[in-house]
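A.B. asks: Next one to model:
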Amino acid sequence: MLLCAARLGLAQTTDKPSLVEQLDRSPVKLFPRWQIEPSIDCNWQFEEEQPAPAIDLGKLKSSYLTERIDEARRIVLLEANPDLNGRDESLNMLLGYLLAPPEDRMTLLAYLSAAMALGDESNAQTIWSAAQSDPSALQAVERWLVDHSPSLAEARWRERLTSAQAQNSSLFVALKGLGRIGNTEDAEAIKQWLEAESSYLPTRLAAARALGNLQSTGLEPLARDILSSDLPQPELLAISLLRRHSSSAAVKICQDLLTQDVNEETDTAAHAAAYEIIVRAAPAVARTLAMTLREHPDSNVRLAVVEHLTNLGDFAALKVQGFSLRDSNGLVRRTVRANMLKHYRQSSEAKKLVTQAIGYYLQGDFAEGAEQALVMAVKLGLNGAATRIAPLLEHAEPRVHVRAAWALQELASSDDVIALLMPEAQRLTAKIASGNSHITHDEESKAAFLFGAIGRNKYRPADEMLRKFVPKNGQLMRESTRASAIWALGRIWEGTQNQELAGQLAGRALDGDPNDPEAIIVKYTAAIAVGMIGDNGTIKRLERIPESKPLPIGYAKEWALDQL
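C.D. replies: Purely as a prediction, here's the structure:
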């Protein structure tokens, strides 16, 4: 049952974004060097631009009922697209139909659904009035009114709370709506449905949340009673009641919940919400709890902890966060990483702390932590860390050894470091050349990154190994690794006017065999490499490439010709 209370609407909204909201917590994309060097405005995810979807007004006003219904249903499917054309005209047409509601239920529901998808509070009265003749339509519109114009159904919802025959499904909507616009006078009726034996769990939760919305004080005794009751999910019900409370008694209830022993059978659905109440009402207590809760089994709790520590913004909070670089949840890890990167240059003590954290996790004992340490080292340009990164090429976890290769591509800056990675590059080359069908995507990526490191450092001892990737040979040597190896050769022989190598690479760029086509990325990097090597006669051969921009090879041809 999906009743996680990670976010019960407890966050306080302000005009100014929080420190967490200012962080870039997005995953880091790992690119081989040939995709970003040289810097060419080439989109490797090139897709044909799709026209914005449009509502078919002709069908919506068709004389055939089935066409009108089909288009109304299509509107519901398309509504989420911000580029949808024809919204206003379609809404006006639908509202016109609803002024004289159709008697056929299917037609009425189709028109109402489309109108609700396109409409807002300014259209609510028309939509509400049209639904009055059909119970199913009323139920659907009530759910919509909760977020758009709850006052229209307010009296109806209050009446429902006093009816002993009210159904749980309709009670849920009424409780949710009154939780938005009700007042403390509704509290007693809402409380009855919280405690009623006939109430299902969703109804009880809706009642608890409604009470929690309407009252910011005085519900602590009820919360304690529920916690000691045999009601289902008592913790979630109790914490929902206290969502706006700030008293020491409310904080104590939340704190007691969070400090109890937790095992695999513990229901932790309310724990994140309990912590957020403490964050709002007693930040100092939340800071104290962070040391233990950073290891909580519920990732929602751990995320709430690192977000609170981030928003505190001080060095002491940063120290506590370092542990969570190893967290099993990606968003938790990325939050800590982003915060540490932000603090790195703000003080000498923060710089020292972040450097120590990177060094600790580069030992490789925690795969998740090593993953983040590698990204941080690259983001901070810590070239000196390269020698500590090289051993991670043999790490058991692909997430580590692939990122280690990527990090070396970005950070390796001496022949000594390249010598450390060459054995792995040679091993992967031999495995690929053997025709082993069990070469994984991770191994291909790893080799491509290592070749990028070799190329950036113009490491000529690798020339013989890299040249194995030039011949097409039925793509035996894999497209991605060939592209990186060819780019690396271009860098190694950059400016040397090596006519023999440039000629071989030009042959790859010009390969137009329809029966055995050369890979697009190989043609691209081959043209780039020819431009790097700088033999004018060979570069001029690239004028024969038939493709032009926006195809990638068109960009590469133009760049190479610019090197003449």
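A.B. asks: can we go C-alpha only for contacts and neighbour counts from here?
C.D. replies: Will do.
A.B. asks: residues making contact with stretch 280-294?
C.D. replies: The contact list for stretch 280-294, computed with Cα atoms under 8 Å, 6 or more residues apart in numbering, reads 245-247, 251, 258, 275, 278-279, 301-302, 305-306, 308-309, 317, 320, 323-324.
A.B. asks: try 7 Å this time
C.D. replies: Contacts of stretch 280-294 from elsewhere in the structure, counted by Cα atoms under 7 Å, 6 or more residues apart in numbering, are 246, 275, 278, 279, 302, 305, 320, 324.
A.B. asks: Ok, stretch 484-497 next?
C.D. replies: For stretch 484-497, the surrounding residues in contact (Cα under 7 Å, 6+ apart) are 34, 448, 451-452, 454-456, 458-460, 463, 466, 469-470, 525-526, 529-530, 532-535.
A.B. asks: want to put them side by side, so please do this one too:
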Amino acid sequence: MGLWCCLLVPPLVWLPGTGLACAAEDPNEVVLLHAWEVDPDLDTQWYYGTPPNYIQSVDIDKLLQGDLQQRVEEAQQIIVKANRGPVEDRRAVLDAVLDALAQKEQNRVLRMVLVSAASSLVQDTEEAQRLWDALEGDAHARRMVEPRLKDWKSQVALDRWRQVLAQPIADVRYAITVLEGIAAVGSSADADLVRRVLLSDGAVLPVQLAAATSLGQLQTSGLEELAGAIADSDIPRGKLLAVRLLARHTGSAAAARLNHIIDVGETAEQSLAYQVLASVDASAALQRAEAMLEHPDSTARRTAIDLLDAQQDVRSLNLQAALLADRNVHIRRQVRENLRRKAAHPELRQAVEDIVRFHLQGDRFEGIEQAVVLVSQLQLHSLAPRLLELVDHPREEVHVRAAWALQTLQLQPEVLEAISQRAERITARLERDATMSFTEEITAAFLFEALGRHRYRPADRYLRKYIPKADQKMRVITRTSAIYALGKIWEGSRDKGLADKLAARMLDDNPLDPEEITVQYASAIALGRIRHPSSIAQLERVPDDPPIARGVAAVWSIEQIRQASDGE
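C.D. replies: Sure thing, here's the model as predicted:
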């Protein structure tokens, strides 16, 4: 699915030198696609966000036989490529790297880069053992690898880690690595060693936190008394340590300790205790959900939302719905997505619609923006008049989304007329060279698309003003959407005059002032909709081939025109 401009507020990320915008990743974000990006759905790539996971190849000969600089650069590239996606012939590349390491390469820079390259390629315990063996006698290189051993579930350093814990550890970072490793691959027999670290007088807080986490993973019962003693002591962050000890416990004793910490602890301690309580005793955590929805820590609020969302009653639905206007954008998106899913249940549908109406009339823009998205997702056509009012909302998060949502709904005649009047005023402003912000342009573009999707012919008198390039006086995005709308309005009309004007825009490759690619694309698509037979020759002159957008559009439009001719 393409995306020329996804106005996502917040956050908006600009891609330098492209003029494109894309959103920071969030699974619950809704991309505000323009109608011409999805109608027709040609899978044209307008969105240049996260690059696809192409298979990455490695030059093994250069890695093994090149000069020093080439070998270092190729090893560095292995790291980069492994992070981007699958490495071609990964095992063969790993074999080559391990062979180079086994040869005891003397250049320290190359050796360290090879160690990092190997670490980026290893995937399992057997490969971890091979890497460890290749580094025999190189304590520094092995220390580089040790933090990754837990990810590979490798026990190659377990005996060493036990020896380290048996004596005072001066290196805090290494102590944390050892404790995390033992937590991942150790056994309950290691619990006493970890306990001694936790309770040692010289342990600093980061090491104590790692030790408490490790002990809580190694021993999943019987730590309630220790947790209580630490929580009630004067040990700094004792309650936080206690919660980590109880992370995998179950039963009423652990739940009682956690509830006490929630009652008397500080913000971070309460939040973590509530997360653990949700897994230890979900019913007890659910009883606290209403209060935790107001907790200052967003993770605590998210935990409460998850517990409420597991219920299927109107009260739980309404409780979490209050956070549709939460100050944390990720939480309000999560609640919106939860409500969208709940609306699929007939017994909850009306409650969800009532929530949407409530927030549409609210004074918090955060709740309004999410309610607007729900209007579109749930196709609540009767709420279009309220969306039209919100197009004048002072917050761009609201007015842009309101315009976007309008072009996804079935609109009443009076709403279309009001949109048309607004669109005509916008056109008059642009003709006067009036200043217009980018969000105003996006809002106008969505309104044009609403008129096009409804084939609102009275709009033709001003939408045609967007066809001429005119030094982009009428703005690129609004021109693109206006041309899309004209194609929809005059679909099947075979209007040669209009088609010829659009063909000129499609084919304008003036080297000093070429037409914008989105305008060329929309013009090509519009020709396929208008379907004048003479447009085929013009479409065949398009120099681009698929998957370039204009080439895709030309192929599609030629097919549309020929099918229409064959059907006569």
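A.B. asks: quick revisit: and the contacts of stretch 280-294 of the first structure as a markdown table, adding distance to residue 431 of the first structure and neighbour count?
C.D. replies: As requested, the contacts of stretch 280-294 of the first structure are arranged in a markdown table below (distance: Cα to Cα, whole Å; neighbours: other Cα atoms under 10 Å):
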| residue | distance to residue 431 of the first structure | neighbour count |
| --- | --- | --- |
| 246 | 63 | 17 |
| 275 | 52 | 31 |
| 278 | 56 | 27 |
| 279 | 54 | 22 |
| 302 | 42 | 24 |
| 305 | 45 | 30 |
| 320 | 44 | 16 |
| 324 | 37 | 23 |
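A.B. asks: Type out the PyMOL command that picks the buried ones from the contacts of stretch 484-497 of the first structure.
C.D. replies: Command for PyMOL, covering only those of the contacts of stretch 484-497 of the first structure found buried under the criterion 16 or more other Cα atoms under 10 Å:
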select buried, resi 34+448+451+452+454+455+456+458+459+460+463+466+469+470+525+526+529+530+532+533+534+535
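A.B. asks: Of the contacts of stretch 484-497 of the first structure, which belong to helices?
C.D. replies: 34, 448, 451-452, 454-456, 463, 466, 525-526, 529-530, 532-533 (DSSP state H).
A.B. asks: Out of the residues you listed, flag the one nearest to residue 478 of the first structure.
C.D. replies: Using Cα to Cα, residue 448 is the member of those that sits closest to residue 478 of the first structure, with 10.2 Å.
A.B. asks: The closest one maps to what in the second structure?
C.D. replies: Matched to the second structure by TM-score structural alignment, residue 448 of the first structure sits across from residue 445.
A.B. asks: how close does its match get to residue 410 of the second structure?
C.D. replies: Between residue 445 of the second structure and residue 410 of the second structure the computed distance is 17 Å (Cα to Cα, to the nearest Å).
A.B. asks: can you check residue 82 of the second structure too?
C.D. replies: Shown here: residue 82 of the second structure relative to residue 410 of the second structure, a distance of 47 Å by Cα to Cα.
A.B. asks: One more: residue 430 of the second structure?
C.D. replies: In this structure, residue 430 of the second structure and residue 410 of the second structure are 28 Å apart, going by Cα to Cα.
A.B. asks: My reading is that residue 515 of the first structure lies in a strand. Confirm?
C.D. replies: No. Applying DSSP: H, G, I helix; E, B strand; the rest coil, one finds residue 515 of the first structure to be coil, outside a strand.
A.B. asks: what residue of the second structure takes the place of it?
C.D. replies: With TM-score structural alignment as the criterion, residue 515 of the first structure lines up with residue 512 in the second structure.
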